[in-house]
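Visitor: sequence and predicted structure are below.
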Amino acid sequence: MGPVPPTKSGVARHTAALARELALAHETRVWSFRRLYPAFLYPGQSEVSDGFAEGAVSARPVLDGINPMTWRRTVKEIRAFGPDLVVLPAWTFFLAPALGWIAKSLRRSGIECCMIVHNAIDHEAAAWKSRLSLWQLSKASRFVTHNRDLADQISAVFPDRAVTVFPHPVFDDFPMPQGTLQREAEMEFLFFGLVRPYKGLDILLEGFALSDRKDARLTVVGEFWQGEDDCRRQIAALGIADRVELIPRFVSDAEAAEYFARADVVVLPYRSVTGSGVIPTAYHYGRAVVASDLPGLADVVRDGETGWLVPVADPNALGKLLGQLKRSETEVAGKRAHEFGATLSWEGFAHCVAGTADGTAHLASVATGTNGSIPERSTS
């Protein structure tokens, strides 16, 4: 259960990828949303996009986040199907009442409910929003998440529930780039994804200016929920308008492929995070990553191998690193990132969700580097 494409959301892509993998070994049905939020609560341009790659899953678009009648209908349909396991996402307070009520109702019928926790509480959430999110979590039978720090937080609140950890798998449904974007500089940096304050774009802009690289270019690709005017003013004030390209919208998968292909490094200067789908996408395209040293990112970024970690909210440290990077270094790191990403499979994650494997050992292997050396990727 969860949003699926064409809904514009990393969670939607995640739900679809997992459903496809589960369907290879289990009878699987998907219930999705016909509407996540009322239009006045969605600050973006639209909830949906027609720019996704092929491979969407078949789903029942029954749920409405603010219509309890659709919650009851969903529960009735799922009970009629009679599953052994229902998988639900947890990522935003707004849908916590719907998803929590559904989980509670299904568990009363003896159906196990596994929640995939993308965020235990909303980024930048008020206390009442956090309470709603925790209420949803309290209705789960068990949990799966993508980073150990978040798992520890969940276990502290729900010590009687099992929590399995598995790194965010690499999306493998993105199209191959066609090489339609020409390089504009010796070093190309990319910031990708929905722009929200916790993602630290302002930190990146300041760090990029401090790097004082005249041979570098920063491309920002993502829809702004808020702050686009502030961003443009900051770019102008820093005097970097001639070296920053702003694409303030949701882009199709085909367009995304071109931006990742042109980049040398993908930068995630986040202030806080519990995980990111941008890193596995970068790894899919063989691109090195610069990321804040946060638990949700450091679990999958091997410092000095697949990318580099920098102190959180430190534009000086970020600028120093960006100023020092060489293309020869980023090319090697990108090859290693691609090979490392191949170990983060949807098959392994699906086993964890289905309850047939424990991902904790895999995460320990990822974190400590015990998977062995990463071979160079052929350039042929």
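Guide: Ah, there it is. On a predicted model such as this, the values are computed, not experimentally measured, just so you know. Numbering: from 1, shown residues only.
Visitor: rest of the way, CA atoms for contacts and neighbours
Guide: Noted.
Visitor: can you get me the start-to-end distance on stretch 338-346?
Guide: 15 Å (CA to CA, to the nearest Å).
Visitor: any idea how far the residue sitting nearest the centre point of the chain is from T368?
Guide: What sits nearest the mean C-alpha location of the chain, by CA atoms, centre = their mean, is G277, with 2.6 Å. For G277, the distance to T368 (CA to CA) stands at 21 Å.
Visitor: before we move on, what about S252?
Guide: Look at S252 and T368: by CA to CA, they are 35 Å apart.
Visitor: the two: which is more packed in?
Guide: Each of S252 and T368 has its neighbours counted (other CA atoms under 10 Å); S252 has more, 15 against 11.
Visitor: ok, the more buried one touching K8?
Guide: No - checked against CA atoms under 8 Å, the pair S252 and K8 is beyond contact range at 9.9 Å.
Visitor: intersection of neighbour lists for the two?
Guide: Shared contacts of S252 and K8, defined by CA atoms under 8 Å, 6 or more residues apart in numbering, are found at S49.
Visitor: what sits against the closest residue to P97 other than its chain neighbours?
Guide: In this structure, P97 finds its nearest non-sequential neighbour in Q136, 6.7 Å apart by CA to CA, 6 or more residues apart in numbering. Shown in contact with Q136 (CA under 8 Å, 6+ apart): A90, A96, P97, L99, G100, W101.
Visitor: one more to weigh against that first structure:
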Amino acid sequence: MRIAIIGPTHPYKGGIAQHTTELAHRLAARGHEVRVESWSRQYPARLYPGQQRVDTPEGTPFPATSYPLSWRRPDSWLRLGRRLRGPGTPGSAAAADLVVLVVVTPIQAPAYLGILTGLRGLAGPRGRAAGTRPSRAVLALCHNVLPHERRRIDEPLVSAVLRRCSAVLVHTDPQAKLAAELTAAPVRVAEMAPHLWTAADQDPARSGPASEPTRGPASGPAREPARELLFFGLVRPYKGLDVLLRALAAGPEDVRLTVAGEFWGGIESTRALVAELGLGERVTLRPGYVPAEDVPALFAAADALVLPYRAGTASQNVDLAHLHGVPVVATRVGTLTTSVRDGVDGLLVPPDDPAALAAALRRLYEPGVLAGLRAKVAPPDIDSAWDGYLDAVLEPC
């Protein structure tokens, strides 16, 4: 099958770009003819206040990748859609049998709609209005159907895209319910497969699935607690760093916290809250993109990763922590409720509740609790997870 994946990949950074790249590798390893169609300019810099690109790949780049799309060139949207439709039948040399449209943000909806316009045939399927849906099968792969922090225009923009696709793939049941409210197209659910990376996993000659990252010990020798916690990743309001800081102030007095990641919209409000809570000696802020080679040391120094999200769908950070043998303290939102086993390899608390999170941090440092959690941490079964995920992607539209 000829498959075109439209989405971000290297040199763009972050989990969605990593997932797009790994999806391409895994589909190619199954024998499909795969291309990644990506962005030369993804969106205006003013709309993303952090670092968009990196020099060192986060994993192995997919060789059959081109960059025809630009947010400021609407002609590039239409031209890509027409090229993927091909000059004739679905078996023609230029055509894609399946187009996977990676839905990242409503900001890109006009570009998606331009691509879908180019994909439309002269007549729609029987029973549908001609030209409503593309003549090629199009799967909308939604990492989040709608943003965590929404604007009024987001819902109609995303709905316009999803209604023109053949099927929609989401990662959780609540997201499936949300998608079904926006489109009559079939909606399928598959748990997001891990797309983990390390500095060692960057062989540019590789053409198959990503080599399995070096795994930290799931249950290494017992060690004394470092009294150090980690918050890792892009800092945005819905991720609840302010909740964690308030919990830290009310929790064990000698526990420290490292915050490593880009700060969406600036760091000053966080610095002010740290000072207000008297945590200046206990909180280390490490703003900016964290390169792959620095990730193992961050997790090795931490007793636990803390994910105090107010809302969420799926997070790769749980798998990343477990890959390094680190338990997770998280809130009961999205897939965190199932990927963290409360009292087994982590602790779960209600969202947006500093008192409950403070109590969980005190429990974490009760005698034997941390060691017991570390002993039960198991690395993710990456290959099995991807097998199921690919089956969902390739299900007929």
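Guide: Yep, it's here. Quick caveat, the model's predicted, so the values are computed rather than measured.
Visitor: if we can go back for a sec, and in structure 2, which of the contacts of Q136 of structure 1 remain?
Guide: Among the contacts of Q136 of structure 1, the ones still in contact in structure 2 (both residues aligned by TM-score structural alignment, their matches' CA atoms under 8 Å) are A96, L99, G100.
Visitor: ok, and the most crowded of those?
Guide: When neighbours are taken as other CA under 10 Å, the top entry among the kept ones among the contacts of Q136 of structure 1 is L99 (26 neighbours).
Visitor: thinking it is in contact with V86, fair?
Guide: No - with contacts counted by CA under 8 Å, L99 of structure 1 stays clear of V86, the gap being 11.2 Å.
Visitor: mind giving me the packing neighbours of the longest strand along structure 2?
Guide: In structure 2, assigned by DSSP state E, the strand with the most residues is strand 33-41. Strand 33-41 of structure 2 sits against strand 2-6, helix 15-29, strand 65-70, with contacts defined as 3 or more CA pairs under 8 Å, 6 or more residues apart in numbering; DSSP states H and E.
Visitor: quick check: which of the ones you listed is nearest to Y309 of structure 2?
Guide: helix 15-29 (16.9 Å; CA to CA).
Visitor: mean shift between the closest one and structure 1?
Guide: Aligned to structure 1 and superposed, helix 15-29 of structure 2 gives a mean residue distance of 0.8 Å (mean CA distance after the TM-score superposition for structure 1).
Visitor: what stretch of structure 1 does that helix fall on?
Guide: Using TM-score structural alignment, helix 15-29 of structure 2 lines up with residues 10-24 of structure 1.
Visitor: list the buried residues for that stretch?
Guide: Judged by neighbour count (16 or more other CA atoms under 10 Å), stretch 10-24 of structure 1 contains these buried residues: 10-22.
Visitor: of all these, which comes closest to V117 of structure 1?
Guide: Nearest to V117 of structure 1 among these, counting by CA to CA, is V11 at 10.3 Å.
Visitor: about what we covered before: correct me, but the residue nearest to the centre of structure 1 touches G10?
Guide: Yes - G277 of structure 1 lies in contact with G10 (CA under 8 Å); the separation is 6.5 Å.
Visitor: T172 of structure 2 contacts A190, correct?
Guide: Yes - under the criterion of CA under 8 Å, T172 of structure 2 makes contact with A190 at 7.0 Å.
Visitor: so can I have CSV of the buried residues of stretch 10-24 of structure 1 showing distance to L36 of structure 1?
Guide: As requested, those are exported to CSV (distance: CA to CA, whole Å):
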residue, distance to L36 of structure 1
G10, 14
V11, 12
A12, 11
R13, 15
H14, 16
T15, 14
A16, 16
A17, 19
L18, 20
A19, 19
R20, 22
E21, 24
L22, 24
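Visitor: quick check: the farthest pair among those?
Guide: Pairwise distances among these were taken by CA to CA; the largest, 18.3 Å, belongs to G10 and L22.
Visitor: who's in contact with K239 of structure 2?
Guide: Applying CA under 8 Å, 6+ apart to K239 of structure 2 gives the contacts L307, P308, Y309, R310, A311, G312.
Visitor: go on, V104 of structure 2?
Guide: With contact set as CA under 8 Å, 6+ apart, V104 of structure 2 has these partners: I16, C142, H143, N144.
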